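Colleague: Structure of the sequence below:
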Amino acid sequence: MPDSDSNQRALSPEQQDLLRTLKARFEKNHKRHPSLNWSDIQTRLEERPEKLWSLQEMEDSGGEPDVVGQDPETGAYIFFDCAAETPKGRRSICYDREGLESRKEARPHNSALEMANSMGIELLSEEEYRHLQTLGEFDLKTSSWVKTPTDIRSLGGALFGDRRYNHVFVYHNGASSYYASRGFRGSLRV
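Modeller: Reported below is the predicted structural model:
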């Protein structure tokens, strides 16, 4: 197996820039991952350059991805979108394709599930969204679609969360709804 120096040289300049951005964010926000070491994360990223593509998509759409933990079973590092507000490049969208197609007029350009899939990431679950909110204050002015259980979605609904009145709320809306201040936050395991 090649050493990390040769892996680093094999990365494109854009990937190297992204690694620098991620490292700076990691160091600035130590409370999100107090027991993790950046060099271990960087090595794992260098071994999985396809994950850098997804992280770049998260970054380019305003997500400010950062490490929020490590899966104890697989060892995968977990990245969440940690921008203060739901990512700007992912707003004004329905929950999923079915919701989008059910609109007779004023259809948005995309849906949260389709965008996440095209980026190679997952929407945060309600549990993940609540965990994110323990790491800071997010969505004070915006809201984020969260992964919706099948039984709720089958009835036409979808879930979203935000923080208001110093409390984290997760509520429901029709999956076809969309608002200028609602987008989605994603997660990626590396």
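Colleague: Only C-alpha atoms from now on, for both contacts and neighbour counts.
Modeller: OK.
Colleague: which SSE is residue 170 in?
Modeller: strand 167-174 (DSSP states H and E).
Colleague: which other helices and strands contact that strand?
Modeller: helix 126-134, strand 157-164 (3 or more Cα pairs under 8 Å, 6 or more residues apart in numbering; DSSP states H and E).
Colleague: what's the most buried one of these?
Modeller: strand 157-164 (a mean of 21; mean count of other Cα atoms under 10 Å).
Colleague: Residue 66 belongs to a strand?
Modeller: Yes - according to DSSP: H, G, I helix; E, B strand; the rest coil, residue 66 belongs to a strand.
Colleague: Next, count neighbours for the nearest residue to it once chain neighbours are set aside.
Modeller: Computed as Cα to Cα, 6 or more residues apart in numbering, the closest residue to residue 66 that is not its neighbour in sequence is residue 79, at 5.2 Å. As a burial measure, residue 79 scores 21 neighbours (other Cα atoms under 10 Å).
Colleague: now residue 79: how far from residue 129?
Modeller: Separation of residue 79 from residue 129 (Cα to Cα, to the nearest Å): 12 Å.
Colleague: Output the contacting helices and strands for the longest helix seen in the chain.
Modeller: If you go by DSSP state H, the chain has its longest helix at helix 13-28. Where contact means 3+ Cα pairs under 8 Å, 6+ apart, helix 13-28 is packed against helix 38-47, helix 49-60, strand 65-70.
Colleague: tell me the most buried of those?
Modeller: Compared across the helices and strands packed on helix 13-28, strand 65-70 shows the largest average neighbour count, a mean of 23 (mean count of other Cα under 10 Å).
Colleague: counting contacts, what elements does the helix or strand that it is followed by pack onto?
Modeller: Per DSSP H and E, strand 65-70 leads on to strand 77-81 as the next helix or strand towards the C-terminus. If you count contacts as 3+ Cα pairs under 8 Å, 6+ apart, strand 77-81 packs onto strand 65-70, strand 186-189.
Colleague: Second chain to compare with the first, below:
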Amino acid sequence: MREPYSILVAGVGGQGNLVCGRIISEATMKQGLRPIVGDTFGASRRGGSVVTHIRIGTRDWGPLIPRGKANIILGLEPVEALRTALRFAGKDTIAIVSMMPVPPSNVTSGNVRYPDLADIKKALESICQQVYMLDTEPVMKKLGSTRVLNSYMIGAFSALDDMPLDSKYLRQAILDLLESEMDLTAFNEGTQSLL
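Modeller: The predicted structure is shown next:
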């Protein structure tokens, strides 16, 4: 593993970015590595942009990932994933993005059109090494809640070949922190999403 291994979770308030950071950090510690976490917030209310920076290694690093240095972008929301990638993605970045949009108020009011998902994917592919666009909506409907999207996306992340964390530690962190069988089911579904 190249140090630090840098993960960004991009979404909007209320999607569970901070919980993602806690789960990945807990799993990192269980594996004997050091997590450093930093969060940046757009609007300070539900629905505003939230980016969680997670840096993994054997020693301390600054909490915020430098421009172009993200290894992974977990996009809980497509536009926020692209916005984050434009700043932090580099030639080695892998983006795993939920295709389930959370339109901002200027879109829901009809003032602006939400970008086409194909255009978002194309833009991500132009700046990332690899892009996985996941159709998460059917799985969330099957599970009965969008609240478990973060656990699903962590499951997808755990399925990457060069991922530095053992999935057993991620599973255990979900059980320890969330105590939710539904989240564990979402994680397990996510592990199959990149196949």
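Colleague: where does the TM-score land?
Modeller: After superposition, the two chains reach a TM-score (TM-score structural alignment, normalised by the length of the first structure) of 0.29; 89 aligned residues with a Cα RMSD of 5.2 Å.
Colleague: one step back: pretty sure the residue nearest to residue 66 of the first structure sits against residue 123.
Modeller: No - contact criterion Cα atoms under 8 Å: residue 79 of the first structure and residue 123 do not qualify, at 11.6 Å.
Colleague: Common neighbours of the two, please.
Modeller: Shared contacts of residue 79 of the first structure and residue 123 (Cα atoms under 8 Å, 6 or more residues apart in numbering): residue 187.
Colleague: And residue 29 of the second structure, how far from residue 79 of the second structure?
Modeller: Counting by Cα to Cα, the separation of residue 29 of the second structure from residue 79 of the second structure is 31 Å.
Colleague: Those two - which one has more neighbours?
Modeller: The neighbour comparison of residue 29 of the second structure against residue 79 (other Cα under 10 Å) goes to residue 79, with 26 against 15.
Colleague: Which secondary structure element is home to the more buried one?
Modeller: Per DSSP H and E, residue 79 of the second structure falls inside helix 78-88.
Colleague: Moving along the chain from that helix, name the first helix or strand you hit.
Modeller: Remark: after helix 78-88 of the second structure, the chain's next helix or strand is strand 94-98, criterion DSSP H and E.
Colleague: Could you list every helix and strand in contact with that following strand?
Modeller: strand 72-75, helix 78-88, strand 130-134, helix 149-158.
Colleague: Now do the buried residues in the third one.
Modeller: Under the neighbour-count criterion of 16 or more other Cα atoms under 10 Å, strand 130-134 of the second structure has 131-134 buried.
Colleague: Format those residues as a markdown table; extra columns: distance to residue 176 of the second structure.
Modeller: Listed next are these as a markdown table, based on distance: Cα to Cα, whole Å:
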| residue | distance to residue 176 of the second structure |
| --- | --- |
| 131 | 30 |
| 132 | 28 |
| 133 | 29 |
| 134 | 26 |
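Colleague: ok, so of those, who is nearest residue 88 of the second structure?
Modeller: residue 131 (14.4 Å; Cα to Cα).
Colleague: Contact partners for the closest residue to that closest one other than its chain neighbours?
Modeller: Distance criterion Cα to Cα, 6+ apart; nearest residue to residue 131 of the second structure, sequence neighbours excluded, is residue 95 at 4.8 Å. With contacts defined as Cα under 8 Å, 6+ apart, the neighbours of residue 95 of the second structure are 72-75, 81, 124, 128, 130-132.
Colleague: Let me know the closest of those to residue 36 of the second structure.
Modeller: Minimum distance to residue 36 of the second structure across those is 15.0 Å, recorded for residue 72 (Cα to Cα).
Colleague: roughly how far apart are that closest one and residue 10 of the second structure?
Modeller: Distance of residue 72 of the second structure to residue 10 of the second structure, given as Cα to Cα: 11 Å.
Colleague: end to end, how far does stretch 23-41 of the second structure reach?
Modeller: Stretch 23-41 of the second structure has an end-to-end distance of 19 Å (criterion: Cα to Cα).
Colleague: in the second structure, which spans are helices?
Modeller: Along the second structure, the segments classed as helices by DSSP H run 17-30, 78-88, 105-108, 117-127, 137-143, 149-158, 167-178, 181-191.
Colleague: For the first one, give me every contacting residue.
Modeller: Put plainly, it is helix 17-30 of the second structure. Helix 17-30 of the second structure is contacted from outside by 9-11, 34-37, 39, 50-54, 56, 76, 150-151, 154, 165, 169-170, 172-174, 177, using Cα under 8 Å, 6+ apart.
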